[in-house]
Structures are given as C-alpha cells and as structure tokens.
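Visitor: predicted model and sequence below, questions to follow.
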Amino acid sequence: MPILIALLAAAAPLFAMATERWGGLNPCLLCLWQRWPYWVAAGLAVLALVLPRRLMLALAGLAVLVSGAFAVVHLGVEAKWWPSPLPGCMAPNASPGQTIDQMMASLAPRPAKPCDEPTYLIPGLPVTMAGMNLIYALGLGGFAFWAASRRKG
C-alpha cells in the first residue's frame, strides 16, 4: 500500500509536467505550488516502509490535502472571488520614476501565465486543472487516510 500511494502521489506532478511538455500548457505560480505537497507525500509514503506505517501514511494523506487546499485557493483566484496570495501572480506594474529600461529589466525572462486565467485540459469539460487537482487530492488523501487506518496485513 505505501508504494501504491507513493506512485499515485508522484503521478500528479508528473502528469502536470507532461501537460506542459507535450500539451503545451503553461503553469502559473499557484499551479507550481500545488505540486510540491505531492512530492512530500510520495516521500512520506516510501518512508512508511521503514518508519511507523500508520503515521507516515497519515502524514502523506495530509500532505496531499495541502495540495488540495492550494487548489481551493487557486479555484477562488480563477473565479475572481479573491486575489492571489502570491505576489508572483500579479502583473508587474511600474513604480513612479522608473525608466522604460528599468521596467523592461524587471520583467520575467519567460512570460508567466496569470493565476486568475483558468486552464482547461479537456475541451468541453468545465473543470480546470486546479479543479481536477482538488478532486484528485481529495481522493488520494482519503485513500491514504484509509490505508493508514487499516491493520497491516
């Protein structure tokens, strides 16, 4: 069970990276933040092989739910219910007294996708990537907690 949870946790950020490489999707900063808890969860699930199994799997489930919490924030930003808490999601703006050269130098080398611009993976399906992550995080987090509650056997 720990290896399965580790593989399922690692699958989420790997799938997201594949959509960038082969699907041409550009992630925003909130998208990137949703990935790291899955790597933590995968590591914790692997540690369940040598450390207390129930504790490590429960912590893995909690880590996955942290990604789900980031997804909720991201969904709210996409729906324009609230602004992004990350300054990197904001469009750059000029400070008084800045020259054009200074403004150009402050721009990121690669254009970033705004966090409030929803990304839909499947045409016609009204669920954004953040929404899919929330559904996946709730399912995998619940599965990890269920696995943690089972007797080893």
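Guide: Received the coordinates, thanks.
Visitor: could you use CA atoms for every contact and neighbour count after this?
Guide: OK.
Visitor: now do the SS call for the residue lying closest to residue 28 once chain neighbours are set aside.
Guide: Spatial nearest neighbour of residue 28, excluding adjacent residues (CA to CA, 6 or more residues apart in numbering): residue 113 at 4.8 Å. Applying DSSP: H, G, I helix; E, B strand; the rest coil to residue 113 yields a three-state assignment of coil.
Visitor: how near is residue 113 to residue 47?
Guide: 35 Å (CA to CA, to the nearest Å).
Visitor: and the closest residue to residue 43 other than its chain neighbours, how far is that from residue 60?
Guide: Leaving aside its chain neighbours, residue 43 sits nearest to residue 6 (6.9 Å; criterion: CA to CA, 6+ apart). According to CA to CA, residue 6 and residue 60 sit 8 Å apart.
Visitor: do the same with residue 54
Guide: In terms of CA to CA, residue 54 sits 10 Å off from residue 60.
Visitor: neighbour count: the two, which is higher?
Guide: Neighbours around residue 54 and residue 60, counted as other CA atoms under 10 Å, are more numerous at residue 60. The numbers are 33 against 21.
Visitor: ok, and here's another one to check against it:
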Amino acid sequence: MTRKSATLLLTLASAAMILSAWGFQYIGGYPPCKMCYWQRYPHFAAIAIGGLALAMKARLLAWLGAAAMLTTGGIGIFHSGVERGLWEGPSSCTSTSIGGLNTDELFDQIMNAPLVRCDEIPWEMFGVTMANLNALGSFAFAVGWLWVAIKSD
C-alpha cells in the first residue's frame, strides 16, 4: 500500500467515525454527551490533516494525524472509565452530590444540568460501548498514521 492510499484510507476512516456518530445521534436517537463531542473534534482535525496531506505530501502531517488519533483514543479511554465508574468525569456532565447545597444552588444545578450525562452508558454491545469503539478504532488509526509517517516514499 502506498503512503497516498493509506492517507486516503485513514482520512476516510475518520470520516466514517463521524458519520457513525451522527448515525447514532440522528438515526438511532442517542444524543451525545459533552465527552462524546470531545472525541469527535480530533476526527474532524484528522479529516482536514488527511486532505492537506494528500495535497501537500508533508510527512509532518502524518505525525499530526497520529497525534489527533491518540488524542481521541485517550479521550475515549477516559470516557470509558467515567462510564464504568472507575473515576470521576467532568462535573459539568456527570452526576454530583447534592449534599450541602442550599435551595438556590440545587435549583441552579438542576437548571444547568446537561441533558446527556457522561457517566451513563447509552449503548453497548457485548460490553463494548461507543467510547470503547472510538478508542479502539482511533488507536488502530494512530498506528496507520504512524506507518504513513515513517514509510519511505
């Protein structure tokens, strides 16, 4: 496989991840949480990086593609841990204790609560969640980008 074809394949892979996320969101009825959105941003970056890499053939861009995939994979691992209760996620998208809150603070927390919580698993198959799928796929894509970066012309 050539560097160009691998770059195209990796760019399309990130596009497929975004399309899949949109499919879950708009067709499947699974609205994303805040961390789900965070996992999408590096894929958008990888699509742009891939487009530039196809046009410019700059090896540095492949390294950036790998970094983007490692970033979203890391966010996916973190999100997976939050979903499974291994650690706390951002207070802006997980449940928090209401102990010690006065009535006004409790009301503000309720009114500012996100619609979708990051610490709940909205979908899973055979114990694999969407965050798990993103992490696994993204780490595989990172290996592909690294291969593109080090492959000789």
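Guide: The structure has been received and is ready for your questions. None of the values given here were measured: they were computed from a predicted structure.
Visitor: mind checking the TM-score on these two?
Guide: Remark: TM-score between the superposed chains equals 0.82 [TM-score structural alignment, normalised by the length of structure 1]; 146 aligned residues with a CA RMSD of 2.4 Å.
Visitor: overlap in contacts, residue 54 and residue 60 of structure 1.
Guide: With contacts defined as CA atoms under 8 Å, 6 or more residues apart in numbering, no residue is shared by residue 54 of structure 1 and residue 60.
Visitor: separation between the alignment partner in structure 2 of residue 57 of structure 1 and residue 140 of structure 2?
Guide: In structure 2, the residue matched to residue 57 of structure 1 (TM-score structural alignment) is residue 62. According to CA to CA, residue 62 of structure 2 and residue 140 of structure 2 sit 14 Å apart.
Visitor: the two: which is more packed in?
Guide: residue 62 (27 against 17).
Visitor: returning to that earlier point: so what's the residue nearest to residue 28 of structure 1 up against?
Guide: Contacts of residue 113 of structure 1 (CA under 8 Å, 6+ apart): 26-29, 89.
Visitor: repeat that for 10 Å
Guide: 25-31, 89-91, 119 (CA atoms under 10 Å, 6 or more residues apart in numbering).
Visitor: common neighbours of residue 6 and residue 60 of structure 1, please.
Guide: With CA under 10 Å, 6+ apart as the test, residue 6 of structure 1 and residue 60 both reach 38-48, 144.
Visitor: same list (the residues you listed) but as JSON lines, adding neighbour count, distance to residue 79 of structure 1 and secondary structure.
Guide: JSON lines is the format used below for those (neighbours: other CA atoms under 10 Å; distance: CA to CA, whole Å; DSSP: H, G, I helix; E, B strand; the rest coil):
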{"residue": "38", "neighbour count": "29", "distance to residue 79 of structure 1": "24", "secondary structure": "helix"}
{"residue": "39", "neighbour count": "21", "distance to residue 79 of structure 1": "27", "secondary structure": "helix"}
{"residue": "40", "neighbour count": "20", "distance to residue 79 of structure 1": "28", "secondary structure": "helix"}
{"residue": "41", "neighbour count": "31", "distance to residue 79 of structure 1": "28", "secondary structure": "helix"}
{"residue": "42", "neighbour count": "27", "distance to residue 79 of structure 1": "30", "secondary structure": "helix"}
{"residue": "43", "neighbour count": "20", "distance to residue 79 of structure 1": "33", "secondary structure": "helix"}
{"residue": "44", "neighbour count": "24", "distance to residue 79 of structure 1": "33", "secondary structure": "helix"}
{"residue": "45", "neighbour count": "30", "distance to residue 79 of structure 1": "33", "secondary structure": "helix"}
{"residue": "46", "neighbour count": "22", "distance to residue 79 of structure 1": "36", "secondary structure": "helix"}
{"residue": "47", "neighbour count": "19", "distance to residue 79 of structure 1": "38", "secondary structure": "helix"}
{"residue": "48", "neighbour count": "23", "distance to residue 79 of structure 1": "38", "secondary structure": "coil"}
{"residue": "144", "neighbour count": "28", "distance to residue 79 of structure 1": "30", "secondary structure": "helix"}
